[in-house]
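> all I have is the shape, not the residue letters:
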């Protein structure tokens, strides 16, 4: 016997699941897994339980596709995994379902368009970086410490009464930044004091 199993998610405690639950009920889902978790969270225990409960011939139903995937690539991977297990997928809002040939085609066109968009963004980014380099600009983060500051820090740390923590506060950086950017191996540091 096949089942239509629903999954509903909202991102914050302030949001309500009622709209999704009503739509999933009307769509014939007798079982609905629900949770309040950000779509960016990798830990979504209810979704994991839902995916485990699905059997070949079942259909996973969501109110909207973004309820299921953290990103488009994540969504495509999840639906491909379901398809490999013989489980259908249906999104009520987008009217996409993968149990028919037309639905599968629509989903794959959608996924291909998303891949195309990602490639365009990558190409534009690369072109922008090349153009910036041609004008003498280098990408990446601005360095937290310039060469003059590194020399000053090195001089300060020669004083046995000054700790790395004090210097880091003075320059508005972390101790890690100082360790990464200033050669301090041969300096005698009072590090346990004031750290």
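The structure has been received and is ready for your questions. Here the structure is a predicted model, which is why all the values come from computation and not from measurement.

> going forward, measure contacts between C-alpha atoms and count neighbours the same way
Noted.

> name the helices or strands packed onto the helix or strand that contains residue 5?
Element membership of residue 5, judged by DSSP states H and E, is strand 4-10. In terms of contacts (3 or more CA pairs under 8 Å, 6 or more residues apart in numbering; DSSP states H and E), strand 4-10 is packed against helix 18-26, strand 31-36, helix 45-53, strand 59-62.

> okay, now the one to match up with it:
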């Protein structure tokens, strides 16, 4: 059984071209929706994929109607293949019911893996370059060492509250406390302390 999926990207696009092409190849059921290709939430596609059974063929007018990216497309088609469902794209003349169509998707899968490896290598190289310049990866701290030093100096004034200091630096009291602790300052610098004592 041929089951079709049609998608248009915006509300002003019309799906008739896709619907006519899918009907011409004998699709007995067609799922259609209006959604951007970048949208993860595509309920009609989800329903379509659930309806497909072993021996069925999912038919689309063009490859970009189905996948949000090459990786996404390869994953969908691979999942269908595992379930015994074939795939056909009319514009690109791809049909996984034959050896040529299967070969094309093996090439697509290799390209997707190649793309992932390139991204991984660039990320690792970027982090290494950042470390060489003295920068570390990860989330940027909200208070620099200079900010923390200034905050500790401000807190030496017993008339200035920690809430006021936190507001001054645009952070929460929790963030301020963590920053003071990180840089080795007492939580309340204005309070008298014994050696080794930390007042919260």
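Thanks, I have it. Since this is a predicted model, take the numbers as computed values, not measurements.

> quantify their similarity with the TM-score.
Remark: TM-score between the superposed chains equals 0.73 [TM-score structural alignment, normalised by the length of the first structure]; 184 aligned residues with a CA RMSD of 3.2 Å.

> show me what contacts the spatially most central residue of the first structure?
Computing the C-alpha centroid of the first structure and ranking residues by CA atoms, centre = their mean puts residue 40 first, at 5.0 Å. The neighbourhood of residue 40 of the first structure, defined by CA atoms under 8 Å, 6 or more residues apart in numbering, consists of residue 70.

> residues in the second structure aligned with the strand holding residue 5 of the first structure?
Mapping strand 4-10 of the first structure onto the second structure (TM-score structural alignment) gives residues 2-8.

> average distance between that stretch and the first structure?
In the superposition against the first structure, stretch 2-8 of the second structure averages 1.5 Å from its aligned positions (mean CA distance after the TM-score superposition for the first structure).

> show me what that stretch is in contact with.
By CA under 8 Å, 6+ apart, stretch 2-8 of the second structure touches 14-15, 18-19, 22, 26-36, 45, 48, 52, 56-61, 65-66.

> give me the mean deviation of the lengthiest helix in the first structure from the second structure.
Ranked by residue count under DSSP state H, the longest helix found in the first structure is helix 101-134. With mean CA distance after the TM-score superposition for the first structure, helix 101-134 of the first structure departs from the second structure by a mean of 2.1 Å once superposed.

> any idea which helix or strand comes after that helix?
Next element after helix 101-134 of the first structure (DSSP H and E): helix 147-156.

> list the buried residues in that following helix.
Neighbour counts using 16 or more other CA atoms under 10 Å place 153-154, 156 of helix 147-156 of the first structure among the buried residues.

> stretch 154-169 of the first structure too?
Quick answer for stretch 154-169 of the first structure (16+ other CA under 10 Å): 154, 156-157, 162-168.

> looking at the residues you listed, which one is closest to residue 88 of the first structure?
Nearest to residue 88 of the first structure among those: residue 168, at 56.1 Å, using CA to CA.

> hang on, the closest one packs against residue 182?
No: at 11.5 Å, residue 168 of the first structure does not count as touching residue 182 under the criterion of CA atoms under 8 Å.

> brilliant, that's me finished.
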